[in-house]
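[1] Need the 3D shape of this:
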Amino acid sequence: MRDWAVLEEVWEVILDRAEHPSAESYVSSVLTHRKGVDKSLEKVGEEAVEFILAAKNQVPERTVSEAADLLFHFLVALKASGTDVEDVLAELASRRK
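    Next comes the predicted model:
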């Protein structure tokens, strides 16, 4: 099933956690970390490496899992950097020929 709406739902949760931080929320903990945006960027780097290794080693279930982790942490990093995902989507749309 290809349901791109799940990415929008995840983005909405990230926005909500940024607006209403909670001690129990992983997203809130990343967005309010003492390292600032660096914490979310570290997570993107970590997940990117794990995705690359899984894909290179041709481990399908790990590749899927790590891809999901990478997409999630990428969205959190966008929020942490003050970038709206709509701007990224608009950029991608502008590149279509």
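
[2] going forward, measure contacts and count neighbours with C-alpha atoms only.
    OK.

[3] which parts of stretch 41-51 are buried?
    41, 43, 44, 47, 48, 50, 51 (16 or more other C-alpha atoms under 10 Å).

[4] Just the ones of these in strands?
    Of these, none are assigned to strands by DSSP state E.

[5] Among these, which ones are in helices?
    The helices, defined by DSSP state H, take in 41, 43, 44, 47, 48, 50, 51 from the buried residues of stretch 41-51.

[6] Here is a second sequence; please produce its structure as well for comparison:
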Amino acid sequence: MKNPNLQETVKIINDCREGKLSHPHIEEILRKGDDKILRKIGEEAAEVIMACKDYKLGNGDKKHIEEEVGDVLYYLLIALAHNDVDAEKVFKKMWKKRQFDFLS
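    Here you go, the predicted model:
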């Protein structure tokens, strides 16, 4: 199976939340709720910062940044699902806020 794209990932997470699909890690994080989800976002965001700093100092590589950003994005998408927030609306608002509404 190929790696899911962003839209497919959102669907997988939402399907797990709704009980339509089983994925032990997603289910565990959702079950533990906001405290666990938000703590993971904070931890992973700090790791992104360190990975970027390490890269700029010549002590890291882009692969590490990609991995850490992927982790933050994963937990952000879980937070959206847990709070029943539509990821598509988030992206539309993100682009509109940055005056890219010509794309819609």
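
[7] Dump the ones in helices among the buried residues of stretch 41-51 of the first structure into TSV; add distance to residue 10 of the first structure as well.
    Output for those, formatted as TSV (distance: C-alpha to C-alpha, whole Å):
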residue	distance to residue 10 of the first structure
41	18
43	17
44	16
47	17
48	19
50	21
51	19
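
[8] which one of those is nearest residue 77 of the first structure?
    residue 41 (6.0 Å; C-alpha to C-alpha).

[9] which one in the second structure is aligned with the closest one?
    The alignment partner of residue 41 of the first structure in the second structure, by TM-score structural alignment, is residue 38.

[10] same deal with residue 57 of the first structure?
    Structural alignment (TM-score structural alignment) places residue 57 of the first structure against residue 54 in the second structure.

[11] Neighbours of that match, how many?
    16 (other C-alpha atoms under 10 Å).

[12] in what helix or strand does the aligned partner of residue 90 of the second structure in the first structure lie?
    Matched to the first structure by TM-score structural alignment, residue 90 of the second structure sits across from residue 88. Assigned by DSSP states H and E, residue 88 of the first structure belongs to helix 85-94.
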